[in-house]
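Peer 1: Fold the following and give me the result.
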Amino acid sequence: MTPTNRTKLSRLPKRGHHDTATIYPILDAGLVCHVSYQLDGQPFLIPTAYGRIDNTVYIHGSVGSHFFRQLAQGVPVCVAVTHVDGLVLARSAFSHSVNYRSVVLFGQTRLVDDPDEAWAALERITEHLMPGRWADTRPPSASEMKKTMVLAIEIEEASAKVRTGNVNDDPEDLDLPHWAGVVPVSLQYGQPIQDPIQSKDIAVPDYIASFKG
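Peer 2: Coordinates of the predicted model:
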């Protein structure tokens, strides 16, 4: 993706990436995106689950949602996904940092009115959260589909920014007697907790029991 003034990084541009080989995996590894837009001069930002198919990000919500009704009109949005991979603790307070992977993308919302596309989008969102889940559930009914709004955001342009590595203290601070290093941060999934009213005869599926994210 060719950067413009919206996505060209002005600070630490060496950490920036505009290729889909970097951008797509960061999007696919996230659980929640933050969608921002402006309405009558008032900025709004909403966290929501999502899924990606090719160069399009899909989100869904209730047809009664004020947020979704506004976005359904086709408005420009900015979407962000961020992963924190480590706390970088330096000898000086100023040099502290964070190891991270982030994507900021721009596009325009589009109401998905094609039933096949809406179905595929909902399947992708479900599979994004838990691979293997869509085929192991009751599919949405016609009534449920009528209550659900699906929006598509084609990625017009995007940038990724990534920070990895260790501490970058100034040379004059290297002999200070303060511990320095990186505290790794990762998302961990615990043991599945079964619905207490469900029969214990229904075992945890392998795709859930072995899920590591």
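
Peer 1: use CA for all of it now, contacts and neighbours both
Peer 2: Noted.

Peer 1: How many residues are close by residue 126?
Peer 2: 18 (other C-alpha atoms under 10 Å).

Peer 1: same check, this time on residue 161
Peer 2: 21.

Peer 1: So it, which state does it fall into?
Peer 2: strand (DSSP: H, G, I helix; E, B strand; the rest coil).

Peer 1: if you skip the residues just before and after it, what's nearest to it?
Peer 2: residue 16 (4.5 Å; C-alpha to C-alpha, 6 or more residues apart in numbering).

Peer 1: Quick check: the gap between residue 51 and residue 142.
Peer 2: With the distance defined as C-alpha to C-alpha, to the nearest Å, residue 51 ends up 21 Å from residue 142.

Peer 1: who's more crowded, the two?
Peer 2: The neighbour count for residue 51 versus residue 142, taken as other C-alpha under 10 Å, is higher for residue 51 (26 against 8).

Peer 1: Hmm, the more buried one is touching residue 120, no?
Peer 2: No. Under the criterion of C-alpha atoms under 8 Å, residue 51 is not in contact with residue 120, lying 10.2 Å apart.

Peer 1: what residues are up against residue 86?
Peer 2: 98-100, 182-186 (C-alpha atoms under 8 Å, 6 or more residues apart in numbering).

Peer 1: Only the buried residues of the helix ranked longest in the chain, if you could.
Peer 2: Ranked by residue count and defined by DSSP state H, the top helix of the chain is helix 115-129. Buried residues in helix 115-129, counted by 16 or more other C-alpha atoms under 10 Å: 118, 121-126, 128-129.

Peer 1: of all those, which two lie farthest apart?
Peer 2: Using C-alpha to C-alpha, the buried residues of helix 115-129 span at most 17.0 Å, a distance reached by 118 and 129.

Peer 1: Any idea how many residues pack against residue 190?
Peer 2: The burial count for residue 190: 9, using other C-alpha under 10 Å.

Peer 1: Kindly apply the preceding question to residue 56 instead.
Peer 2: Residue 56 has 15 nearby residues by other C-alpha under 10 Å.

Peer 1: Check the gap between the nearest residue to it once chain neighbours are set aside and residue 114 for me.
Peer 2: Distances taken as C-alpha to C-alpha, 6+ apart place residue 154 nearest to residue 56, at 4.2 Å, with adjacent residues excluded. Using C-alpha to C-alpha, we find residue 154 at a distance of 16 Å from residue 114.

Peer 1: Before we compare anything, build this one as well:
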Amino acid sequence: MQPTPQPTQPAAYSPTDRTVPTRAAEKASYDREVVHSILDDGYVCHLGFVRDGAPVVLPTLYARAGERLYLHGSTGSRPLRMTGRTDPGLPVCVTVTHVDGLVLARSAFHHSINYRSVVVHGTAHQVTDPEEKRLALDALVDQVVPGRSADSRRADRKELAATAVIALDLAEVSAKLRTGGVNDDPEDLALPHWAGVIPVTRTYGAPVPSENLRPGTKTPGYLSAL
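Peer 2: Coordinates of the predicted model:
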């Protein structure tokens, strides 16, 4: 079923033992809007879980819908099979990271990166409600290219049966960010080495039409907006 709307959510998530970093705690944020903005700016996450006593980390697509993350997979994939048979679900850790800049200091020790990241801990469950599953798949498509789900054929019954979605509620969450410039030691400022920040941005090229595209099909405006 769809999650119950919660219009009066607090402005921040509550820190827990797992969401308070042991290093550089001043870079942590539990602000709900900050967490949402980082999640909304990406579409690839890393899903971590334990299988047969060993850690496993897999890259996969995700989408945020309110206070819930949806993760995409095949019905034959390990985490999807495990969420289907594990009661009361599969303990997971999901991470999302964006690199915004390379910070080059005069000393090798103080080299760093500017970044935004989110870590989510919780128990994932397989989505079995048909309507929620359709909405989740639409959200996954739109997370990658906003507006695309309305401009493509929705999954049919066979495709739905071959596709699995797991859901993870945003409850135990933290963000961590690094911004700004170089933090060299005072005694290194006179060294003759270049120092500064190299910005890193995500860009898209011009859309390349399929060779068998129907004649007269124009490039959609939502692609131009990318």
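
Peer 1: circling back to that earlier point, map the residue nearest to residue 56 of structure 1 across to structure 2 for me.
Peer 2: Residue 154 of structure 1 maps onto residue 169 in structure 2 when the alignment is built from TM-score structural alignment.

Peer 1: ok, back up a step: how about residues contacting the longest helix of structure 1?
Peer 2: With C-alpha under 8 Å, 6+ apart, helix 115-129 of structure 1 has contacts from 28, 31, 49-53, 58-60, 112, 133-134, 150.

Peer 1: Of these, which pair is most distant in space?
Peer 2: 112 and 133 (22.6 Å).

Peer 1: Which one's more surrounded, the two?
Peer 2: Each of residue 112 of structure 1 and residue 133 has its neighbours counted (other C-alpha under 10 Å); residue 112 has more, 19 against 15.

Peer 1: List the residues that contact the aligned residue in structure 2 for the more buried one.
Peer 2: Under the alignment defined by TM-score structural alignment, residue 112 of structure 1 is paired with residue 127 of structure 2. Residue 127 of structure 2 makes contact with 133, 164-167, according to C-alpha under 8 Å, 6+ apart.

Peer 1: quick one: the helices in structure 1?
Peer 2: So, for structure 1 - with DSSP H - the helices run 20-28, 66-71, 115-129, 142-146, 206-209.

Peer 1: export those to JSON lines and tack on distance to residue 191 of structure 1?
Peer 2: Putting those into JSON lines (distance: least, C-alpha to C-alpha, whole Å) gives the following:
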{"stretch": "helix 20-28", "distance to residue 191 of structure 1": "23"}
{"stretch": "helix 66-71", "distance to residue 191 of structure 1": "34"}
{"stretch": "helix 115-129", "distance to residue 191 of structure 1": "16"}
{"stretch": "helix 142-146", "distance to residue 191 of structure 1": "30"}
{"stretch": "helix 206-209", "distance to residue 191 of structure 1": "7"}
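
Peer 1: wait, which of those is closest to residue 42 of structure 1?
Peer 2: helix 66-71 (12.7 Å).

Peer 1: What range does that closest one cover in structure 2?
Peer 2: Under TM-score structural alignment, the match for helix 66-71 of structure 1 is residues 78-83.

Peer 1: in that stretch, what counts as buried?
Peer 2: Under 16+ other C-alpha under 10 Å, the buried positions of stretch 78-83 of structure 2 are 79-80, 82-83.

Peer 1: superposed on structure 1, where does it end up, distance-wise?
Peer 2: Superposing on structure 1 places stretch 78-83 of structure 2 at an average distance of 2.3 Å from its equivalents, by mean C-alpha distance after the TM-score superposition for structure 1.

Peer 1: Show me how far that stretch is from its chain's centre.
Peer 2: Counting by C-alpha atoms, centre = their mean, to the nearest Å, stretch 78-83 of structure 2 is centred 19 Å from the centre of its parent chain.

Peer 1: what comes into contact with that stretch?
Peer 2: 49, 73-75, 89-90, 124-126, 164-166.

Peer 1: Among those residues, which ones are in strands?
Peer 2: Using DSSP state E to define strands, the subset of the contacts of stretch 78-83 of structure 2 located there is 49, 73-74, 90, 124-126, 164-166.

Peer 1: which of the residues you listed lies closest to residue 189 of structure 2?
Peer 2: Distance to residue 189 of structure 2, by C-alpha to C-alpha, is smallest for residue 49 among these, at 44.4 Å.

Peer 1: Give the equivalent position in structure 1 for that closest one.
Peer 2: Residue 49 of structure 2 maps onto residue 37 in structure 1, by TM-score structural alignment.

Peer 1: Provide a list of residues in contact with that match.
Peer 2: 43-45, 75-78.

Peer 1: Roughly how far does it sit from residue 44 of structure 1?
Peer 2: Relative to residue 44 of structure 1, and taking C-alpha to C-alpha, residue 37 of structure 1 is found at 5 Å.
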